[in-house]
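>>> Here is a sequence with its predicted model. Questions after.
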Amino acid sequence: ISNRKEKLQIDLKSKWLESIRVEPNVFLNVFEITIDFPQVLKTIITRIDYDDYDTTVIDFFITTSSEMLPLTNFKSRIIYTDLFNDETWLDFSESMKVLVRWYETGLGNLSCRIGFLKNDIYSYFKEKEISEITDSENIILITEYPYKAQENGLAFFKYLMEEQNTFKPIYIISRASNDVHLLKKYLSNVVFYKSKEHIDYFFKANFLAHTHTPNYAVPVLSASAEQKIKDLYKLFLQHGIIGVRNLEYMYGRKTHPNLINKFIVSSEREKSIVRDELYYPEEDIAVTGLARFDSLLKDNGFFESYKVRKKVLIMPSWRMGQEKLSDEDFTETTFYKAFHSLINNPRLEKLVMDKGITIDLYLHNNFQKYNHLFTSDFVNIIKASDTTVQTLLKEHGILITDFSSVGLDFAIQRRPVLYYQFDVELKEQRAEESSKNFLPGKIFQIEDDLINEIEQKIKRYRMDKE
């Protein structure tokens, strides 16, 4: 039994019952196994973050062994069958229940997702799950990550609170979030993740505006909650302009037919991508600009940009699959080696000292857990809990990124962007935007060339392409 996210596993021995010869050299072996599932989870899960959405996936394998002689090291996945119930609730501890949600993988194998609720919240959830609820109010739930209130979700929530009275906006956030203070003015319309109020509004709501996935709005991903998500009208606010990556596998309507009802985009160019590559009809796409752009562009002229020209922000994207690596394996990646080398380059350090430059490194949300692996005497490593992406974009005059759409956000401010693409074979990269003509800044593969350009940009502060 394996925890896919943490790469931890536990081996259990089954009880052999009988072996039936069905052909001369073919036997049907019958066995049974009893699993103390809560105890298994305590063994293969190192940390339970109750206030966050649980992304844990458990996989099941089988292998055969003999006390007489070696047989095989091969582990076969256990096949999903209809014998498995949709879900099982178990006592995880004296104070908490765990949901085991069985499902069939794309290859027909058995896996399960899990979720935790405290006993009193579980009872309340089960009560609301079966009660008759009428959607009498125009309640619109708004969520980013459960622990975030920083970008399009926050901007849209503030707009709804201040500019209209048709809808009742409800922002969902973790009680432990560092961003709660950003919602202080509107706490009457804020509910904490997995609270009774969250459960109430979740089952009452008829609209959901999300920046990543509608699943971040659910208290726990039970069958009833999943059905409720399907029934909601879902507005996708996005969290960045679609620029370099092909996102069909994440947001495409063919792959995820129930994910989005209305897709918000920033331009006609982006609309054509959502229509032609993500397979949404034009009536389901709205060209409005992203919600956070209002504040990004406010009081943001050339003078404001020039004042921060010596503040350099390094904000790379992530690499799919590498967010699951151990610290040791992550330090062996091209990504780590390239950026750790850059922030320790003696030439760049001399530039910082001679020209009075400030350099900050901000890792993507999926790589934030590796912050401690990046060290430098002259570059500041910024934690996500210390600030917001919007604040970083407004407070810096030069951006260094690789494939991130944040480069397009930065360019909207008419500030220079430098692209450091040391691993140019990015698998998800869109063909059109891999060309040098698309991006609003020069592309560099070599560290020294990038440092030369940083020095030039300080002297001659302007965009390469508008």
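Right, received. Where do you want to start? Note that this is a predicted model, so its numbers are computed, not measured.

>>> make it CA atoms for all contacts and neighbour counts henceforth
Noted.

>>> any idea how far M463 is from F422?
Per Cα to Cα, to the nearest Å, M463 is found 22 Å from F422.

>>> so I133 touches K204, yeah?
Yes - in this structure, I133 is within contact of K204 by Cα atoms under 8 Å, at 6.4 Å.

>>> For L99, give me its contacts.
Applying Cα atoms under 8 Å, 6 or more residues apart in numbering, we find L99 in contact with 87-90, 113-116, 222.

>>> Comparison target, given below:
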Amino acid sequence: MSYGELLKVEEVEGIVSFYIELNKKYESFEKELSLVFQNKEKDLVLSLPGIVDNSTNESVVYKFSLNRNEINLPAEKKNYYLFITAQGKKFRVRFINNFDENHSIDYFETNTHLFFVRRDRHRRVFFRTGSLCDLEAMYDLPNFITSISSDRDTVLASGEILNDTFLTHFPDAQFFLTLRTSNGVNMKAPLLIKGNEYVAKIEIPQDRYLPKGKWNFFILVNGEGFEKYFPCYIKRRHEENCHIEMQIPGFKESLVLRTKMKNGKISGKLSAQPIKPDSFNIKFREADQTYAIHFKFPKDSKIFTKGFDEIYLRLHQRDTNEFFDYKCEIDIKGNHLEVLSAIQIHQLTNGTIDSARRWDVYLGIKRSEGFFNHRIKNQQLSLINKITTAYLKSDEDQYYTMFYRTKYNGLSFVYSRIPLVKYVNDYHIDNGRLILEGITKFSYNKFNHEEIIVSLVLVNRMTEESLVYKGRRYGGKQKKKFSIEIPLKELDALVNNFKEIIDFYLVMEGPGLYRKVKIGLKEFDYYKDDIQVHDAVDTNSEIVTEYYLTITPKGNLKLESFRYNRKSYELIQRSADLAPSKNVWLVGERPDTAQDNGLRFFEYIRENHPEIEIYYAIEEHAPDAEKLKSIGNVLFIGSDEHIEKSIEASKFIGTHDLDYILPFKGAKMKNYREAQKIFLQHGVLGRKNVPYHKKYYKYPFDIFIVSSIPEKTMVVNKFGYEWHEVAATGLARFDKLQENHHPNREILLIPTWREWIVNEEKLINSSYFNKYLSFITSARLAEILERYDLKLNFYPHYRMQEYIADNIDIDNKRIRLIKLGEVDVQNLIKDNILMITDYSSVSFDFTYLRKPVIYYHFDPDMFFSTGILRPIEETFLGDIVSTEEELLNKIENAALRDFRPLEIVDERFDWIFTVQDQNNNQRILDVILNGIQEEEPLSVENN
């Protein structure tokens, strides 16, 4: 392909000239030769004749000139591409390799427009053109970074900027140098401008979550009613002065900020800085229960070049976010820095465990600024588990410890019980008996299998009452089969209420062994609304109990029971194949609550659309049931009326899975299968990978409510719903958030739950419980509350409330424990001035009111082990802390700034809330009645 080579662009007394070198063969076409400007639509905008400026034996240099004030262009911003035309042929113009930046202009102005000369990745020339009279119609503010340096926690930059002309049109503008990610996280500093030159000093926060990846440099222009980001550029001659490699301590791991230049633009990349040993040796000493560790690292590694005070081997525990430190001895031999340490495992293996405890291994370089933690990585670690495994015994079980290589070649350490392979491979109901058959096998043959007894324990999830059934064990010496029979009639002892859930636990007992674990299927297709097998007990009696064997997302078995009077049971059987018969709407939340989107939507319909026959389903004795009496149309779950209306219903509307508000298994009933199903949600999605994917339902939601277009795009891309099935209406409860909003000097502490905590014993032994207990009993917290005249309202997750109320004495008049149903959650959101949570989506309500939130992330690796839907920085708009000390510091900082939210809340607000009015409920009603009208983008994936 032929190119015209751009040598330089110059301006003399308003005449802009382009010097372009062409192959000698075009010399004969001089009269037909033109330089043309063409837009993206390939329209010819401008054509300039050329004259010969000089020539050689191989090439001719042509000069093309224009009067800048005679250019007439539309006001909108445009790209214009340069071409040479000759005898019907057209080819692009590109920058010559040795383009003369020193004697060439970068931009020129007309009375109305700014032309900025740019290059693409192929060096091809184009102009970015914008109107000087309209900030939104400007592509670029011509600017060039000339040097960048770093010092501890700051980035110092200097550069050139077209300031005079800009200030003529926007005299009140303020300028900032900004480092910014693609999803809006930024760090900025004001420009100190003198003439057309500036300096700026960006402070890199040491106590704030900084996402890894690309950070682009921008000039941010702020003025009254406008804000605009313009990319920063760099000239080739300045590139050598703009290379930095800045180490940032961070909490969990050290990061490095490196600058990168490409196509005349400059950006930074923030990434982890792992360290790879050239060799290693790890041995376990049985005598003193100690691992002796020896690493050899390259002495010239950049990690060591800045020096250090001390070096530690640091084990970061995933479920507590805490470090265990082991000081190292250092020996320099030749080109290597040898690091020796010892780990006594008693510190890591204390206490009881029922799941693996894991640590990631870092090399901690201690300097005056703090620890710089570098993940130890090496592909050669693949066999390390075989040579570092140690076995331990207790009275009730056997354990092992070992170092191992992770999926991404990191060195980690685990303390766990000897792995037990267990699963059910056959199940059926025969003559009123549930029969389970399966396999058990320990990964390491450390037990006498002949002396092990296997039992199945069935536990009522709510009351924790249980029944035990001994199993028959048979088969080989190690891989044993088991068979257990459960008479369904006997389960009546566990069934106290209309609906119950019974969990299955396998118990292995023998000499030196007591193991209680959930049991499930090895191979399964998971559907939330599916049934494995079912049966009914006492069908001729006045009380009939139905049992449904179902599975959890992990394949664990559970029984769901329904207890009916005989009349209702027979009605359900007769109606199983009937289509929806009436326009009845059924709405609800969890069985025991009315304080979320379900309640607000129900209120709205009752107040504004009395013609709609809508009912709210809730347990009769739930604390929230009382508030519904004045609204009317309340169905108590399991009542005859609830069953009748559920059979007639054509619309089921819920904030959680619809099973919560049904008096039967929906999949069994034709009217449910054919009814419209609406998911109101109970928060904003984007954090934990919750199982609301379309693939997890045989009868999925027909309408999925979200708060923003970015959230809608995520639900389409990751949850498998179609664009026309997801509605960005905003949540129903947001409509009344602004009403009577007069916050007190009170802090709301509202943690979310951990699904791996399944009973009281696990709660008491969990880091989750102990972290929050430590915080609310902290002497420093009491001091902060007293000093700033604050109160703290602790609203534990409902699964945690009963234990705390009965067992924890909070001896502080400024700390109040709030029980489920005692105060409406929406009132708590309105009445408090600061929120502390870990990952709860109720924080979005606080953010909606533009109040500060502090996120206590002491176990993010565990909590997000199943994945995270959107990057942390997109949905956690506030301070993110890892330790109790950091949490207390941020509370005090919030008090000192009078509880104003951080700037990032305003900067990223639209990422969470597309609509911000009081019409969400009307929009939800509209999409239920009329369908979703939002236009689908050309490519959902790219939004």
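Perfect, I can see it now. Just so it is clear, the model here is predicted, and its values are computed rather than measured.

>>> out of the contacts of L99 of the first structure, who has the most neighbours?
Neighbour counts for the contacts of L99 of the first structure (other Cα atoms under 10 Å) peak at F116, which has 26 neighbours.

>>> thinking it is in contact with V100, fair?
No - counting by Cα under 8 Å, F116 of the first structure does not reach V100; the two are 9.3 Å apart.

>>> returning to what we had before: I133 and K204 of the first structure: which is more packed in?
The residue with more neighbours, out of I133 of the first structure and K204, is K204; 22 against 12, by other Cα under 10 Å.

>>> For that one, which non-adjacent residue is closest in space?
D135 (5.3 Å; Cα to Cα, 6 or more residues apart in numbering).

>>> Just give me the neighbour total for that neighbour.
11.

>>> Confirm it sits in a strand?
No - D135 of the first structure: not assigned to a strand; according to DSSP: H, G, I helix; E, B strand; the rest coil it is coil.

>>> What's I359 of the first structure aligned with over in the second structure?
Matched to the second structure by TM-score structural alignment, I359 of the first structure sits across from L792.

>>> Can you give me the neighbour number for its match?
Neighbour number of L792 of the second structure under other Cα under 10 Å is 24.

>>> can you confirm it is in a strand?
Yes - the assignment for L792 of the second structure by three-state DSSP puts it in a strand.

>>> List the contacts of it.
L792 of the second structure neighbours (Cα under 8 Å, 6+ apart): 746-749, 785, 814-816.

>>> Same check on Y103 of the first structure?
80, 86, 110-113.

>>> what about the counterpart of H621 of the second structure in the first structure, which helix or strand?
In the first structure, the residue matched to H621 of the second structure (TM-score structural alignment) is A176. Using DSSP states H and E, A176 of the first structure is not contained in any helix or strand.

>>> what's the answer for P49 of the second structure, then?
P49 of the second structure belongs to strand 44-55, assigned by DSSP H and E.

>>> Over which residues of the first structure does that strand lie when aligned?
Counting by TM-score structural alignment, strand 44-55 of the second structure sits on no residues of the first structure.

>>> Pretty sure L48 of the second structure sits against S34.
Yes - contact criterion Cα under 8 Å: L48 of the second structure and S34 qualify, at 5.4 Å.

>>> neighbour count winner among those two?
A direct count of neighbours by other Cα under 10 Å for L48 of the second structure and S34 places S34 higher, at 22 against 16.

>>> which residues touch that one?
Counting by Cα under 8 Å, 6+ apart, the residues that S34 of the second structure touches are 47-50, 84-86.

>>> now do 6 Å
The contact partners of S34 of the second structure, by Cα atoms under 6 Å, 6 or more residues apart in numbering, come to 48-49, 84-85.

>>> out of everything not next to it in sequence, what's closest to it?
Nearest one to S34 of the second structure, counting by Cα to Cα, 6+ apart, is P49 at 4.7 Å.

>>> Check the spacing between that neighbour and I145 of the second structure real quick.
Distance from P49 of the second structure to I145 of the second structure, by Cα to Cα: 35 Å.

>>> Between the two, which is the more surrounded one?
Neighbour count, other Cα under 10 Å: between P49 of the second structure and I145, I145 has more, with 24 against 16.

>>> what stretch of the first structure lies opposite the helix or strand hosting the more buried one in the alignment?
If you go by DSSP H and E, I145 of the second structure is part of strand 143-151. Per TM-score structural alignment, strand 143-151 of the second structure has no counterpart in the first structure.

>>> and that strand, how far out from the chain's middle?
Mean C-alpha position of strand 143-151 of the second structure versus that of the full chain (Cα atoms, centre = their mean, to the nearest Å) differs by 33 Å.

>>> And the next helix or strand past that strand?
For strand 143-151 of the second structure, the following helix or strand on the C-terminal side (DSSP H and E) is strand 154-161.

>>> Could you single out the nearest of the contacts of S34 of the second structure to F175 of the second structure?
L48 (37.0 Å; Cα to Cα).

>>> Tell me the spacing between that closest one and F127 of the second structure.
15 Å.

>>> before we move on, what about D824 of the second structure?
For D824 of the second structure relative to F127 of the second structure (Cα to Cα), the value is 58 Å.

>>> sorry, back to before: as CSV, the contacts of L792 of the second structure with secondary structure and neighbour count would be great.
Formatted as CSV, the contacts of L792 of the second structure follow (DSSP: H, G, I helix; E, B strand; the rest coil; neighbours: other Cα atoms under 10 Å):
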residue, secondary structure, neighbour count
E746, strand, 20
I747, strand, 24
L748, strand, 21
L749, strand, 20
L785, helix, 20
R814, coil, 15
I815, strand, 20
R816, strand, 15
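
>>> so what corresponds to K457 of the first structure in the second structure?
Using TM-score structural alignment, K457 of the first structure sits opposite A894 in the second structure.

>>> what do you get for L99 of the first structure?
Using TM-score structural alignment, L99 of the first structure lines up with E546 in the second structure.

>>> Please, which helix or strand holds the residue nearest to its match when sequence neighbours are not counted?
Among residues not flanking E546 of the second structure along the chain, A536 sits closest, at 4.2 Å (Cα to Cα, 6+ apart). Under the criterion of DSSP H and E, A536 of the second structure resides in strand 533-537.

>>> cool, and D845 of the second structure?
Short version: D845 of the second structure belongs to helix 843-848, going by DSSP H and E.

>>> and for whatever helix or strand comes next after that helix, what span of the first structure is it aligned with?
Remark: after helix 843-848 of the second structure, the chain's next helix or strand is strand 853-856, criterion DSSP H and E. The aligned range for strand 853-856 of the second structure in the first structure is 417-420, by TM-score structural alignment.
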